[in-house]
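Enquirer: please work out how this folds:
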Amino acid sequence: MIVALIIVCEVAFWVLLAGGLSLRYLAKMPRAGLAVLACEPLLEVVLLAATAIDLKNGAEPDWKHGLAAVYIGFTVAMGHYLIKWADGHFAHRFAGGPRPSGPPKYGMPRTVHEWQTAGRWILAAVIAMALLQGAIWYVGDDGDTGSLRTWQTRMLWVIGINLIIAGSYTVLPKREPGGGASQETPQPPEKSLR
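Expert: Modelled structure (predicted):
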């Protein structure tokens, strides 16, 4: 049941996103579009409640409950960014908005972008770990919480990998081809005839 609900929540996320943006840009109903987009967090609440009810009814905690916590964490941390990204592309495609700029490619702006991305992933992992810990406490000593702890370990890996990636852009920033400087050969200064 939990896996099916995760799939339903994911599909509903994209349906609400498409519906909200369509109302906003195609139907010229920005308030209605915003109202639909504001329903997105309800999906996580429903999934969280269903997972808690499943555990309360005596279900043995397993990988499905861990996956639900991870899904909620990632949706909470990444949802706003995804909506903003989709909004920019939708506005450009259907409402004559400016072309969304991609992430910076070089130098300090790229490093900042990588740390912002890592920050979102780390936030997602921390939220997931907190939800998993809440589930572990909720189940108590009576249940087998090994699968939930395994998911916590995986979230530590997500944090570590993102720190390594962002750190690599700090230590070895991506440079523009050619060093960003002019390719012309410098000319020696002209000698005075005096």
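Enquirer: switch to C-alpha atoms for all contacts and neighbour counts from now on
Expert: Will do.
Enquirer: need the three-state assignment for residue 104.
Expert: The three-state label given to residue 104 by DSSP: H, G, I helix; E, B strand; the rest coil is coil.
Enquirer: okay, now it: neighbour count?
Expert: Neighbours of residue 104 under the rule other CA atoms under 10 Å: 13.
Enquirer: with residue 37 instead?
Expert: 20.
Enquirer: could you say which helix or strand contains the nearest residue to it once chain neighbours are set aside?
Expert: Distances taken as CA to CA, 6 or more residues apart in numbering put residue 20 closest to residue 37, at 5.3 Å, once the chain neighbours are dropped. Using DSSP states H and E, residue 20 sits within helix 2-21.
Enquirer: I'd like the structure of this one too, to check against the first:
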Amino acid sequence: MNLILLLIIGIEIAFWIVIAAGLIVRYVFQMPRLGLFFLALTPVLDLVLLIAASVDLMRGALATTAHAIAAIYIAVSIVFGKQMIRWTDERFRYYIMRQGNKPSKLYGYAYSRKYFKDWLKHVLAYVLGTGLLWIVIFLVNNADRTEALSSIIKLWSLVVGIDLALSITYFIWSSEAKYKEKIHE
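Expert: Next up, the predicted model:
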């Protein structure tokens, strides 16, 4: 198995361990500063992945899908990281600690707007991630060695387009009616 792929898997596992440790320390042990320290380690994990993937490619490795996924992972983590931590924090507080309000679900126009805002964040992650990939392609300067990166850029472009189409459908076919039916039951 590719070393970079193993590193991505390890960092993803470490990401969730660090978040869980931060939440446990923050709420169970009532140490909010130490909990914040753990939560602040998540960008450090991204930096480790970025350095490892860059060094691997600069040493002459053939770019693989794993290298491209590293760029995607970093971009998504930068753009959605705070939102993912907030989502986890809300659920941990409510379901584990039995504190705070139950996380709410959005329906109808509110859901459509939220999904569209997330699509805009997806576009930002796409710009950052493909920017990293284009930089690597430029630095390696060998189309044969970076073909996997170019392929992922094309695939990700398609995914962003599909995500936009989904976003638009939520405005056209709202779940508002289903929500109103649930309330009246």
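Enquirer: re the thing from before, what's the match for the residue nearest to residue 37 of the first structure in the second structure?
Expert: For residue 20 of the first structure, the aligned residue in the second structure is residue 22 (criterion: TM-score structural alignment).
Enquirer: you'd agree its match is up against residue 39?
Expert: Yes: using CA atoms under 8 Å, residue 22 of the second structure makes contact with residue 39 at a distance of 5.4 Å.
Enquirer: in contact with the residue nearest the centre of the first structure, which residues?
Expert: What sits nearest the mean C-alpha location of the first structure, by CA atoms, centre = their mean, is residue 78, with 2.8 Å. Neighbouring residues of residue 78 of the first structure by CA atoms under 8 Å, 6 or more residues apart in numbering: 120-121, 124.
Enquirer: among those residues, who's most crowded?
Expert: residue 124 (24 neighbours).
Enquirer: so that residue touches residue 76, yeah?
Expert: Yes: Residue 124 of the first structure is within contact range of residue 76, at 7.0 Å (criterion: CA under 8 Å).
Enquirer: ok, back up a step: Throw the contacts of residue 78 of the first structure into JSON lines and include distance to residue 175 of the first structure, thanks.
Expert: Output for those, formatted as JSON lines (distance: CA to CA, whole Å):
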{"residue": "120", "distance to residue 175 of the first structure": "24"}
{"residue": "121", "distance to residue 175 of the first structure": "24"}
{"residue": "124", "distance to residue 175 of the first structure": "29"}
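Enquirer: which of the residues you listed lies closest to residue 92 of the first structure?
Expert: Among those, residue 120 lies closest to residue 92 of the first structure (CA to CA), at 24.8 Å.
Enquirer: the residue nearest to that closest one when sequence neighbours are not counted: neighbour count?
Expert: Leaving aside its sequence neighbours, residue 120 of the first structure sits nearest to residue 77 (CA to CA, 6+ apart; 5.8 Å). Per other CA under 10 Å, the neighbour tally for residue 77 of the first structure reads 20.
Enquirer: how close does the equivalent of residue 77 of the first structure over in the second structure get to residue 30 of the second structure?
Expert: Using TM-score structural alignment, the equivalent of residue 77 of the first structure in the second structure is residue 79. Distance, residue 79 of the second structure to residue 30 of the second structure, by CA to CA, to the nearest Å: 28 Å.
Enquirer: helices of the second structure, residue ranges please.
Expert: Assigned by DSSP state H, the second structure shows helices spanning 3-23, 32-40, 42-58, 65-91, 108-140, 147-172, 176-184.
Enquirer: any chance of those in a markdown table, plus distance to residue 102 of the second structure?
Expert: Conversion of the helices of the second structure to a markdown table gives the following (distance: least, CA to CA, whole Å):
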| stretch | distance to residue 102 of the second structure |
| --- | --- |
| helix 3-23 | 17 |
| helix 32-40 | 21 |
| helix 42-58 | 26 |
| helix 65-91 | 8 |
| helix 108-140 | 17 |
| helix 147-172 | 24 |
| helix 176-184 | 17 |
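Enquirer: how about residue 130 of the second structure, nearest residue that isn't a chain neighbour?
Expert: residue 153 (6.2 Å).
Enquirer: list the contacts for the equivalent of residue 102 of the second structure over in the first structure?
Expert: Using TM-score structural alignment, the partner of residue 102 of the second structure in the first structure is residue 99. By CA under 8 Å, 6+ apart, residue 99 of the first structure lies in contact with 88-89, 92.
Enquirer: distance to residue 33 of the first structure and neighbour count added to those, as JSON lines?
Expert: Output for the contacts of residue 99 of the first structure, formatted as JSON lines (distance: CA to CA, whole Å; neighbours: other CA atoms under 10 Å):
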{"residue": "88", "distance to residue 33 of the first structure": "14", "neighbour count": "17"}
{"residue": "89", "distance to residue 33 of the first structure": "16", "neighbour count": "17"}
{"residue": "92", "distance to residue 33 of the first structure": "17", "neighbour count": "15"}
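Enquirer: great, nothing more from me.
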